[in-house]
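# Sequence and predicted model, in that order:
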Amino acid sequence: MKTLLNRIYYDYLVPSQFDRYEELVRLASNAGYLQTSLRSFFSSIPLNGAGPQKVIVHRHDIDTDVCTAKKIFAIEKKLGIKSSYYFRISTLDFAFMREIEEYGSEASYHYEEIATFAKKHHIRDPAEIMKRMAEVRAEFVNNFTSIERRFGLKMTTVASHGDFANRRLRLSNTEILKDKELRDRCGIVCESYDKNLLKHFDIYISDSSRPAPQYYYPTSPFDAIGRHNKICFLTHPRQWETNWRENTKDNVIRFYEGLKW
């Protein structure tokens, strides 16, 4: 019941958090942090692991709400910072993605082929998914190359989406990217959960669907500034402003997929 009430609050009642996001970006800038994309940060890490002294990597996972993502992007452009935006197949917006890249930020793929494959074939056994991983990876390659072709730009990093099917299977979509040949064929240099990326952060913070004032996990990024030099901050635009149309649509689709699976 508590989880359901939290979901209702964040989907339909949460007030706009844009002022808080702008406050965070200004605070970090004034404290001397470089605020950048995952791609830029990863490419800046030399072999000795030095990189920028103070940095926040902003990662936005566009699960449902492109409209809200555009508002976050407008704030970032106004304040002159860069970030990464990862789009699911259901949220692809190629015009917006090109605008992100033209500005100097990053737009790429928020993939979920294990969850999609499991729901499509009514598979609830993770062992069965592993047996058919070659098929799952083939679907990933097809989706990735199709998106890249329509996008017209190279994507070099990707981010796994965490679907309800992944939680029930206890199997992450990151399993797909454990194939080096697949990475080389697609030209993927980094996955957002790669150990050789995460080891360069002092702390990894995500926004949270917990009730106010617990908006973040494991701590507030406001508290992290000044305490930690290298911060990764993951956000989901749907949790920063209520968009009842998109949230209702997503909830209906999720309910239907759960019943059908």
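Perfect, I can see it now.

# From here on, just use CA atoms for contacts and neighbour counts.
Will do.

# is it fair to say residue 72 lies in a helix?
Yes: assigned with DSSP: H, G, I helix; E, B strand; the rest coil, residue 72 falls within a helix.

# Surely it and residue 16 touch.
No: Residue 72 is not in contact with residue 16 according to C-alpha atoms under 8 Å; the separation is 11.3 Å.

# The structure to be compared is supplied as follows:
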Amino acid sequence: MKSKEFSYDSFIELLQTFLSNGYAITTVHDYLTNENVPDKVLILRHDVDRYPSNTLKMARMEHEIGVKSTYYFRIISSVYKEDVIQEVHDLGHEVAYHYEDLTLVKGNYDKAIKHFENGLKMIRKFAKAETICMHGSPMSKWDNKKIWEKYDYKDFGIIGATSFDIDYDEVFYISDNGWGWNNTSVSVRDKVKTKFDIPIEGTAHLMEMLQTNKLPNKIMINAHPDTFFDPGVKYFFNKILIKSKNVVKRIIVKYKIFK
């Protein structure tokens, strides 16, 4: 691997390694609805937490290599940029809702479901948005996916949620949370229950395991666009920011502050 860790180039290099080793790359929606899922498949997902400009660059780069993925957008003002969402959709990617409604209304379930319905309508200005993904809100005491203990997302035309409709004993989940692949010590809610225990030391190690057939045939990657930058000043300060947040998240995870 020649590219700098968590640069755009390193990410595209990783995707090309998946492709060259026989993996089809698909969206969450297509994985859930395709009756003929390929034997080797990467479900490619992006939780858009910050930096819409990063999102657009990543979406364009994927399009250039013929890859379609899923982009889950928050509806907070700093992320919900209609021109960005429209272009990501026009590039052929799946656009859907990255919901955090319980957190945004401070745990009021009745307000949260109305907020969810409104957020879904905002995303559906651009796409069908038939899948959803919870935003982890790591600094919040509210677990956003618990809204579905009272309500049913299928009542809103949703065919699947990443927290509930993917079998993670069959699909190996990989997230870039905390400037590392499956860095569980700083993952407050960006984690799944799974039988897999496969440590990943970095992108080069991940690519090596792909090339030596040491990974399962079904994989989901959650790559947050705000993790990736071109090398330079923004890359450096973003790395420092993420590492600083890791200090707090490590305490939350260790002491189970948000159960």
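Structure received. Since the structure is predicted, the reported quantities are computational estimates derived from the model, not experimental observations.

# How close are the two chains, by TM-score?
Taking TM-score structural alignment, normalised by the length of the second structure as the basis, the two superposed chains have a TM-score of 0.71; 209 aligned residues with a C-alpha RMSD of 2.7 Å.

# Looking at residue 72 and residue 16 of the first structure, which one has more neighbours?
residue 72 (18 against 12; other C-alpha atoms under 10 Å).

# In the second structure, what residue corresponds to that one?
In the second structure, residue 72 of the first structure lines up with residue 58, judged by TM-score structural alignment.

# just residue 186 of the first structure next, same as before
In the second structure, residue 186 of the first structure lands on residue 156 (TM-score structural alignment).

# Count the residues that sit near its match.
For residue 156 of the second structure, the neighbour count with other C-alpha under 10 Å is 11.

# about what we covered before: list the contacts for the match of residue 72 of the first structure?
8, 225 (C-alpha atoms under 8 Å, 6 or more residues apart in numbering).

# Confirm residue 44 of the second structure sits in a strand?
Yes: according to three-state DSSP, residue 44 of the second structure belongs to a strand.

# Now do it: how many residues are near it, please.
22.

# Can you find the partner of it in the first structure?
Looks like residue 44 of the second structure aligns to residue 58 there (TM-score structural alignment).

# Report the secondary structure state of the residue minimising distance to the centre of the first structure.
The first structure has residue 61 as the residue nearest its centroid, 2.8 Å off, counting by C-alpha atoms, centre = their mean. Assigned by three-state DSSP, the conformation of residue 61 of the first structure is strand.

# do you know how far the match of residue 44 of the second structure is from residue 33 of the first structure?
Distance check for residue 58 of the first structure against residue 33 of the first structure: by C-alpha to C-alpha, to the nearest Å, it reads 12 Å.

# Residue 17 of the first structure too?
21 Å.

# Which one's more surrounded, the two?
For residue 17 of the first structure versus residue 33, neighbours defined as other C-alpha under 10 Å are more numerous around residue 33 (22 against 14).

# For the more buried one, give me its contacts.
54, 55, 56, 229.

# How many residues are close by the second one?
Residue 55 of the first structure sits with 22 neighbouring residues when counted by other C-alpha under 10 Å.

# when you align them, which residue in the first structure goes with residue 249 of the second structure?
In the first structure, residue 249 of the second structure lands on no residue (TM-score structural alignment).

# Give me the neighbour count for residue 249 of the second structure.
20.

# SS state for it?
Assignment for residue 249 of the second structure (three-state DSSP): helix.

# doesn't residue 140 make contact with it?
No: applying C-alpha under 8 Å, one finds residue 249 of the second structure not in contact with residue 140, separated by 11.1 Å.

# need the contact list for residue 170 of the second structure.
Per C-alpha under 8 Å, 6+ apart, neighbours of residue 170 of the second structure: residue 218.

# now the alignment partner in the second structure of residue 238 of the first structure: how far from residue 50 of the second structure?
Under the alignment (TM-score structural alignment), residue 238 of the first structure pairs with residue 226 in the second structure. Going from residue 226 of the second structure to residue 50 of the second structure by C-alpha to C-alpha gives 6 Å.
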